[in-house]
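Undergrad: Next comes the sequence, and after it the predicted model I'd like to discuss.
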Amino acid sequence: MTIKAIIKSLAICAIAGGVALQSAQARDLRLAPGVPPVHPAHTPLYTEFVTALAEESDGRLGGQIMGTEIASLGNMRTAIRSGLVEAGLLLPAYFPADLPNFNLIGDMALLGTNSFAMNGAVTEYIATCEACQQEFSRLGMVYTSTHTTDVYHLLTNRPVTTVADLRGMRMRVGGPQYSRWLEAMGGTPASTPVGETFESLSQGVIDGSIASSADIISFRLEDAIDYLTYIGLGTFHSTTSHAVGQAVWNSLSAEDREAVARASTRASALATQRWAYEMPAEADQVARNSGIEILEADESLHEATRRFAEEDLIYAAEQAESRYGVSDAAAKLERFQELVEKWNGIVEEVGEDPEAIAEAINREVWDQVDFSSYGT
């Protein structure tokens, strides 16, 4: 073998050894989205999170995605606290008594008119809300970012365009404000798990669901509903995209904690892009191909919704204080409204682009955080 060939061979071995060493040193976190792969909270929220973790940490961190048989949305709190899951999708609306301060602003669905803006507003609010941070600490978890759905509409097996059409209808709801809205319109809310929507509709247990039209794809509802009514009932933003277990967080360096937060923010922006912008267009086509009639809510229903939203701000603050002991709820809601306006402006400035939104959140939120103490 020539000297040149020997040098080349040694170089290849060195590179291979370096890659193997880096791979051996990489730490794969056990990740649980709690939803099936077709759902945007799995793909891209978790698939892209794995990629972003490696990039943001220079290969020190990675992830292994676990299925719903390991951890579902309903038992995610227990799965993370026990250490079975090291980072998972936590929906605060499932645990109102544990996260009342988060749910105070998560409950304000009707404030959401732009999904990307709600990513920024919620992330900034929770990251800088002392009471919210204390709630996560008591649960043994750390907050990293939020993703947001498309604005919600009505997916039903009866036509709905007016307030009168909603009277007597039993519908699945995804949060307290939707329950209050439906009751104000004369309907009855049902706390049906989202994964059981198809079965409940098919069996006539419920008459419809207040949800993103993307649910037609995510939960195969094209054979369970006959009507899709556009009304725009705000966004579902009561989400913690990747809630990290306290023990895991404590074991990470400040640099790697920041990498997790930035990776989470990137994945959340991509999930919002998928959920709020791409899937609704696909769902519309699926609906049309399946013979689902697409309707528009009339002005009377829009006006009734606007009146409800104004009055509900006061009611929500009172309920949060009296039922869950949230202090200064009205002032907290006012601050959140200000952040929503701020982020609506930022989105207008940078555009509805997931990379630009993630960069803005990193600049406005995570660049201001001391990761040597955040979450500890």
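TA: Good, I have the coordinates. Numbers count the residues shown, from 1 in each chain.

Undergrad: alpha carbons only for contacts and neighbour counts from here, please
TA: Fine.

Undergrad: show me where the stretch 51-200 of the chain has helices.
TA: Listed in chain order, the helices of the stretch 51-200 of the chain (DSSP state H, counting those that start in this stretch) span 76-82, 100-106, 115-127, 130-139, 163-166, 176-184, 197-202.

Undergrad: possible to save the ones you listed as TSV with mean neighbour count and distance to residue 362?
TA: Putting those into TSV (neighbours: other C-alpha atoms under 10 Å; distance: least, C-alpha to C-alpha, whole Å) gives the following:
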stretch	mean neighbour count	distance to residue 362
helix 76-82	20	25
helix 100-106	25	20
helix 115-127	25	9
helix 130-139	17	18
helix 163-166	18	42
helix 176-184	20	29
helix 197-202	19	36
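
Undergrad: Would you convert the ones you listed into TSV that also reports distance to residue 333?
TA: Below are the helices of the stretch 51-200 of the chain laid out as TSV (distance: least, C-alpha to C-alpha, whole Å):
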stretch	distance to residue 333
helix 76-82	26
helix 100-106	7
helix 115-127	10
helix 130-139	13
helix 163-166	28
helix 176-184	14
helix 197-202	31
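
Undergrad: These: which one's closest to residue 296?
TA: helix 163-166 (12.6 Å; C-alpha to C-alpha).

Undergrad: just checking, what packs against that closest one?
TA: Taking 3 or more C-alpha pairs under 8 Å, 6 or more residues apart in numbering; DSSP states H and E as contact, the helices and strands that helix 163-166 lies on are helix 299-324.

Undergrad: here's the one I want to compare it with:
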Amino acid sequence: MQCPECVEQNLAQNQIGLAFAPGSQFSLLCKEPISSVADVRGRAIRGPVSVFRRWAETMGASPITISANEVFDGLNQGLVDCTINAVGEMSNLSLFDVVGGITPGMPGGTFGGSGIGQLNLDFWLSLSLEDRKAVARGMSKATAFMVTGYMKQEVIDLQTARDQGIAIVESDPDLKSATEAFIKDDIETIKAIYRDDFGLEKVDEKVETFIGLLEKWKALTDPLDPTDTEALTELYWTEIHSKLNLETYGLN
């Protein structure tokens, strides 16, 4: 709806994009509790993507790159002090035996690159209008299911952590302020990456559009129970999939 270039790039691969889903906010999952800039400084922190490695370096930590499958061994053997992941990965990666402290929502952010609604273009165009609508509705539900699934798992894993004596700590004001400053400064880095490395045009305009959409969706989702799949499904349908012109989407 906001990025015709994205649609065109998908079409060039004989695909059409109908849904993309993030997980829950990234948090610090550490061998011991961490809540301040001083706590972070000097630590070896595994960042799943470059923005989190830049955050770690800015905070005075040593950014580490290992795959998710290596996180358990990395923490267990002392190769890393923390990993930045969604809290729900405590179960997914079996981290309860190697994590001693969780700092929820720090540094924040999420992974939004899961293309759960990528369809073959020929298949999409072969569908009747009624069937396309059914698929689009299904994409609203699939996206909501994934998002709320992560949120439900976070609730479960936080309680399991408490039951096992793992400390759940809040980041202090200095760490929050330092992180907010990093986010503002890093916008320019992100612009440069997309402009210089990927040849994206009108980067400033796209960033402004994204920030506006972020604020819009914060306002739309804040009143919702983050584990309510049906409510989020209806929101996605109302705000996104019902607004697509299903007769022409994929033909442009």
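TA: Perfect, thanks for sending it. Because the structure is a prediction, the values reported are computed rather than measured.

Undergrad: follow-up on the earlier one: quick one: closest of the helices of the stretch 51-200 of the first structure to residue 308 of the first structure.
TA: That would be helix 176-184 among the helices of the stretch 51-200 of the first structure, by C-alpha to C-alpha, at 6.9 Å.

Undergrad: After superposing, tell me the mean distance of the closest one to the second structure.
TA: By mean C-alpha distance after the TM-score superposition for the first structure, the fitted helix 176-184 of the first structure averages 1.6 Å away from its aligned residues in the second structure.

Undergrad: Which part of the second structure matches that helix?
TA: On the second structure, the counterpart of helix 176-184 of the first structure by TM-score structural alignment is residues 50-58.

Undergrad: Leaving out sequence neighbours, find the closest residue to the alignment partner in the first structure of residue 75 of the second structure.
TA: The equivalent of residue 75 of the second structure in the first structure is residue 201 (alignment by TM-score structural alignment). Using C-alpha to C-alpha, 6 or more residues apart in numbering and skipping the chain neighbours, the partner closest in space to residue 201 of the first structure is residue 224 (5.8 Å).

Undergrad: How many neighbouring residues does the residue mapped onto residue 126 of the second structure from the first structure have?
TA: With TM-score structural alignment as the criterion, the equivalent of residue 126 of the second structure in the first structure is residue 251. Here the number of neighbours of residue 251 of the first structure (other C-alpha atoms under 10 Å) works out to 10.

Undergrad: Check residue 244 of the first structure too.
TA: Residues near residue 244 of the first structure, counting by other C-alpha under 10 Å, number 31.

Undergrad: OK, contacts around the closest residue in space to it that isn't next to it in sequence?
TA: In space, and not counting its chain neighbours, residue 244 of the first structure is closest to residue 87: 4.3 Å by C-alpha to C-alpha, 6+ apart. Residues near residue 87 of the first structure by C-alpha atoms under 8 Å, 6 or more residues apart in numbering: 29, 30, 31, 32, 80, 242, 243, 244, 245.

Undergrad: Looks like the last one contacts residue 138 (just checking).
TA: No - Residue 245 of the first structure lies out of contact with residue 138 (C-alpha atoms under 8 Å); the separation is 11.3 Å.

Undergrad: what's the distance between residue 74 of the second structure and residue 26 of the second structure?
TA: Applying C-alpha to C-alpha, to the nearest Å, the value for residue 74 of the second structure to residue 26 of the second structure is 18 Å.

Undergrad: Show me where the second structure has its strands.
TA: Assigned by DSSP state E, the second structure shows strands spanning 15-17, 26-30, 44-46, 62-64, 82-86, 101-103, 118-120, 167-168.

Undergrad: what's the closest of the contacts of residue 87 of the first structure to residue 323 of the first structure?
TA: Using C-alpha to C-alpha, the contacts of residue 87 of the first structure come closest to residue 323 of the first structure at residue 243, 25.4 Å.

Undergrad: which one is the aligned partner of residue 24 of the second structure in the first structure nearest to, not counting chain neighbours?
TA: Matched to the first structure by TM-score structural alignment, residue 24 of the second structure sits across from residue 150. Nearest non-adjacent residue to residue 150 of the first structure, counting by C-alpha to C-alpha, 6+ apart: residue 276, 3.8 Å away.
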